[in-house]
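Visitor: coords below, sequence missing:
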């Protein structure tokens, strides 16, 4: 072989080798840059007190704990408006209610033409899906597939609205059905050559806490510990005193605690009959057989006063826990599916609720107030491969942050008009020096169910300042370090005037930043 031919052969061999190496590197790079999937599981009114990865007093949630144990748990996660529809609008747009314009559940219809993170993901090539609760009055947009429950939905043999705008009925328990449909979409309906984002949105754990029939007997032998402030007298807090969400006074004896007596009446009796009227005759017999002896004993004893309040609390806690138990089962089913299909390494799994809930704190059920149990929401994530952060994340985050997080994870530019900030730096183990030090909150729905006054406020790591307005003009200040149960309103005390001044400045700054037209006037308040 002559030198020219030998050199040419060597060169060609080198080029081939280099090309092969380049091809492998390119393939490896492509594999490394494959977009992450997003499985976003959200429940309704599930509070951190009823998740054992946050609070072990009441019940065990082993499958939810799997997410926290394998990933991260946010210990300071909050919402911007503690009400189902508005909270969902904040989440899907990444904006406060003043910008997405869905203020409350009673007067608003979500403008489906506005920018949402599913639409932006869809434009970037993602397959997007929504199954379960939507609760924004208009039909969903920005999804390749959706099937939603009308309004709040039904626990038993529920109805669904399809993409063809047909309403159909399915047999079964709603939480199980939503999971069935979600797994079916991931397995059989999506384009598997594309990354996906699915929103699995449950009705659970919403009032009136109707359990899956197989769990009717669960927790019946358990006595739940009553919160220390169950018998709150609301001293110095007239807005708290004016609410209608008391377990003792406002929890309906038939609708909420299931003590049905056809010879008696209650405000929500007809609604309750409609709910359980969805059961088949065989299911209804099983349901009635369980409740019959409890109903008989209740009306025989006819508890009053504190005895009735205690009894209602126990029934509420048991029913709530039963609904959580089925939810936890179904979170496990989703995790098992992702593991079986080798999707966990490339998927961000998020579990949260649309807000927190009162489990007897201040004597209440429901949410709405800016107080901790309502504003605070659970948030746990199982991270895809490449994100090594595990354990607790203590920075203050809010549900307006989910949209920019999902977009940045997908490599999609985050629009400048989004109010939230991406959580990706925190998921990477970073602790940004410029992370927010205050959160803004605004609740608008009054007068309405539960009669919680309109209010807005600011929360820092230590203090919370709330202004109740509209038909009332009252301020409340809490030192969360010395008074975590928010029982002592410090507003007006001379020694806290510097704190109030600083918090009002921060509050006004946030109202201006988010362009909330409902602002307080420093001049009027004589700072």
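Guide: Thanks, I have it. Computed from a prediction, not measured in an experiment: that's the story for all the values here.

Visitor: From now on I want contacts and neighbour counts done on CA atoms only, so please keep to that.
Guide: Will do.

Visitor: how close does the residue nearest to residue 396 when sequence neighbours are not counted sit to residue 384?
Guide: Excluding the flanking residues, the one nearest residue 396 by CA to CA, 6 or more residues apart in numbering is residue 76, at 4.9 Å. As judged by CA to CA, to the nearest Å, residue 76 and residue 384 stand 22 Å apart.

Visitor: about what we covered before: how much space between the residue nearest to residue 396 and residue 465?
Guide: Taking CA to CA, one finds residue 76 at 17 Å from residue 465.

Visitor: Repeat that for residue 52.
Guide: Counting by CA to CA, the gap from residue 52 to residue 465 is 30 Å.

Visitor: Between those two, which has more neighbouring residues?
Guide: residue 465 (23 against 17; other CA atoms under 10 Å).

Visitor: Assign that one to helix, strand or coil.
Guide: Using DSSP: H, G, I helix; E, B strand; the rest coil, the structure places residue 465 in strand.

Visitor: tell me, how many neighbours does the nearest residue to it once chain neighbours are set aside end up with?
Guide: Nearest residue to residue 465, sequence neighbours excluded (CA to CA, 6+ apart): residue 477, at 4.6 Å. Using other CA under 10 Å, the number of residues around residue 477 comes to 24.

Visitor: Secondary structure of residue 477: a strand, I assume?
Guide: Yes. Using three-state DSSP, the assignment for residue 477 is a strand.

Visitor: With residue 502 as the reference, measure out to it.
Guide: To residue 502, residue 477 is 12 Å away according to CA to CA.

Visitor: And for residue 298?
Guide: 52 Å.

Visitor: quick one, strands of the stretch 351-500 of the chain?
Guide: Listed in chain order, the strands of the stretch 351-500 of the chain (DSSP state E, counting those that start in this stretch) span 379-382, 391-393, 397-398, 439-443, 455-459, 463-468, 474-479.

Visitor: For residue 486, which of those is the nearest?
Guide: strand 474-479 (6.0 Å; CA to CA).

Visitor: Could you tell me the angle between the closest one and strand 455-459?
Guide: 20 degrees (axes from the mean of the first three to the mean of the last three CA atoms, to 10 degrees).

Visitor: rewinding a little: residue 298 and residue 502 - which one has more neighbours?
Guide: Per other CA under 10 Å, whichever of residue 298 and residue 502 has more neighbours is residue 298, with 14 against 10.

Visitor: also this one, for the comparison:
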């Protein structure tokens, strides 16, 4: 009996010490959690680099965005790895290039095992409370459909709080079932997302976990239907046109680039022609102002609940917007206006305020930055790098020499891969149907609006060879790591300039060509003229003249 009692005493002591150790570990874990910052990613849709006051546009009113830059770091050379909604969102969530996420319009969904490596899932697993609001933009499914029209393919249950919508979402708050409760007070979605963010922050006050909130605003994406609450902001503003505005400013570009919808139809249909330019730009910037107002709502909540000093805010966009530059609307193409966007990071714990970082950064850098802020390692397949060190020391230099840009969607004429350095941009347009494939090289130092293709100039020969070499390195990475599904591996051959078009043309299917043939059809051309490209371009010019009359 005595031995039995001693055994129990020994067991009790052991349990006590194990429990105490576990308790200390748990307390330490909680303490570490309290030290980890909260993180907020604000992601706009189609916001050009030149759409804020802090990026040099004196005609716009973006006080909260400008204030973020004055309190943090403005990155002046930030590019979208792929300049289109679905692929860009997949990349920002995972830190991977499009051909590794396997996700874009016309390709297919992100597989669930890939989304498991996204920053919201990894942070939630590590003890963060996570929330999402806005246009999620890509399906998560083991199937093949790229539809985002149903909540069935959206990861609603992977977040602690959800206010996301299906498809392109709507500016009408009442049409999003998870946001509809805000409709009476905020009928336009931008301010409704601001209210959702306020409530999310308030709810986090009673939760010991740090939080991560992701807001994917719809604004300023088409249709350009801004919140009437801000109708007075730009009522009398006459916007200056960019120096490379208009269709004549695009005639030096490759034939391939001018055969996309950005040039053939969107310049006219989006209202960037000269007769509608002012009205369109007022609505576009009014939508951005609505987002700016929502940012102010969010920051008020951070201060009210005492978490502003431990909350990192990241503001950027999924792609740029041409706004009439080079005679184009939309985005997608790798020129500056379509691919370059604002990036602002505010870490209130860091001493630097109102500084700029001129290093090359890209979409795929956002996820590793967020994970690094939370003290987590990025998955090994990540293509981006953490920008935390540049937030701490914006003047530091990077080992990165170039970044790639990809266009693998839509009209096959516009399929392209590019590399960008601090001084130059090289673009290879692979399509050779009724035309030769094309190269473009722009000296961004002397020609930031890309008005002179210097690919044939003798004094640029060494630079051209260096850019071709960087391009070859990126192509090798694509060939080695592209997912074996959703039609990504063929791009390893399509983007290979050493393979003739005749040897690879069958990789472009009739289904893919329909993305192009719908464009000359809209211009009223006969089917037999669809691939007479000069005829197509002339028809596009006539459509502009006809609208003007």
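Guide: Thanks, I have it. Fair warning: this is a prediction, and the values are worked out from it, not measured in the lab.

Visitor: care to give me the TM-score?
Guide: For this chain pair, the superposition-based TM-score is 0.78 by TM-score structural alignment, normalised by the length of structure 1; 441 aligned residues with a CA RMSD of 2.8 Å.

Visitor: Quick one: the helices in the stretch 1-150 of structure 2, in order.
Guide: Here the stretch 1-150 of structure 2 has its helices, by DSSP state H, counting those that start in this stretch, at 2-35, 63-71, 85-94, 98-101, 112-115, 119-125.

Visitor: would you list those in JSON lines and tack on mean neighbour count and distance to residue 343 of structure 2?
Guide: Formatted as JSON lines, the helices of the stretch 1-150 of structure 2 follow (neighbours: other CA atoms under 10 Å; distance: least, CA to CA, whole Å):
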{"stretch": "helix 2-35", "mean neighbour count": "12", "distance to residue 343 of structure 2": "25"}
{"stretch": "helix 63-71", "mean neighbour count": "19", "distance to residue 343 of structure 2": "9"}
{"stretch": "helix 85-94", "mean neighbour count": "28", "distance to residue 343 of structure 2": "13"}
{"stretch": "helix 98-101", "mean neighbour count": "25", "distance to residue 343 of structure 2": "20"}
{"stretch": "helix 112-115", "mean neighbour count": "16", "distance to residue 343 of structure 2": "24"}
{"stretch": "helix 119-125", "mean neighbour count": "20", "distance to residue 343 of structure 2": "18"}
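
Visitor: Reformat these into JSON lines and put distance to residue 167 of structure 2 next to each item.
Guide: Shown next, in JSON lines, are the helices of the stretch 1-150 of structure 2 (distance: least, CA to CA, whole Å):
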{"stretch": "helix 2-35", "distance to residue 167 of structure 2": "35"}
{"stretch": "helix 63-71", "distance to residue 167 of structure 2": "27"}
{"stretch": "helix 85-94", "distance to residue 167 of structure 2": "10"}
{"stretch": "helix 98-101", "distance to residue 167 of structure 2": "19"}
{"stretch": "helix 112-115", "distance to residue 167 of structure 2": "18"}
{"stretch": "helix 119-125", "distance to residue 167 of structure 2": "20"}
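
Visitor: Going along the chain, name the strands of the stretch 1-150 of structure 1.
Guide: Per DSSP E, counting those that start in this stretch, the stretch 1-150 of structure 1 has strands spanning 37-43, 72-74, 77-78, 127-133, 145-149. These are given in chain order.

Visitor: corresponding residues in structure 2 for the last one?
Guide: The alignment of strand 145-149 of structure 1 onto structure 2 (TM-score structural alignment) spans residues 161-165.

Visitor: What's the separation between residue 290 of structure 1 and residue 464 of structure 1?
Guide: Going from residue 290 of structure 1 to residue 464 of structure 1 by CA to CA gives 45 Å.

Visitor: And for residue 348 of structure 1?
Guide: 32 Å.

Visitor: I'd like to know which elements the longest helix anywhere in structure 1 is packed against.
Guide: For structure 1, the helix with the greatest residue count under DSSP state H is helix 305-340. On a contact count with 3 or more CA pairs under 8 Å, 6 or more residues apart in numbering; DSSP states H and E, helix 305-340 of structure 1 meets helix 62-70, helix 174-184.

Visitor: C-terminal to the last one, what's the next element?
Guide: Using DSSP states H and E, the helix or strand that follows helix 174-184 of structure 1 in sequence is strand 196-201.

Visitor: equivalent range in structure 2 for that following strand?
Guide: Under TM-score structural alignment, the match for strand 196-201 of structure 1 is residues 211-216.

Visitor: List the contacts of the spatially most central residue of structure 2.
Guide: Geometric centre of structure 2, nearest residue: residue 318, 2.1 Å, by CA atoms, centre = their mean. Shown in contact with residue 318 of structure 2 (CA atoms under 8 Å, 6 or more residues apart in numbering): 43-47, 80, 83-85, 88-89, 341, 363.

Visitor: Stretch 522-530 of structure 2 aligns to what range in structure 1?
Guide: Going by TM-score structural alignment, stretch 522-530 of structure 2 lines up with nothing in structure 1.

Visitor: cool, stretch 303-318 of structure 2 as well?
Guide: On structure 1, the counterpart of stretch 303-318 of structure 2 by TM-score structural alignment is residues 339-354.

Visitor: can you pull the buried residues of the matching stretch?
Guide: Within stretch 339-354 of structure 1, the residues that count as buried by 16 or more other CA atoms under 10 Å are 344, 345, 346, 347, 348, 349, 350, 351, 352, 353, 354.

Visitor: From residue 382 of structure 1, how far off is the second one?
Guide: When distance is defined by CA to CA, residue 345 of structure 1 is 10 Å away from residue 382 of structure 1.

Visitor: Chain neighbours aside, what residue packs nearest to residue 437 of structure 1?
Guide: In space, and not counting its chain neighbours, residue 437 of structure 1 is closest to residue 460: 5.9 Å by CA to CA, 6+ apart.

Visitor: re the thing from before, mind giving me a markdown table with the buried residues of stretch 339-354 of structure 1 and columns for distance to residue 179 of structure 1?
Guide: Output for the buried residues of stretch 339-354 of structure 1, formatted as a markdown table (distance: CA to CA, whole Å):
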| residue | distance to residue 179 of structure 1 |
| --- | --- |
| 344 | 17 |
| 345 | 21 |
| 346 | 20 |
| 347 | 17 |
| 348 | 17 |
| 349 | 14 |
| 350 | 15 |
| 351 | 14 |
| 352 | 16 |
| 353 | 16 |
| 354 | 18 |
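
Visitor: which one of those residues is nearest residue 113 of structure 1?
Guide: When these are compared against residue 113 of structure 1 (criterion: CA to CA), the nearest one is residue 354, at 22.0 Å.
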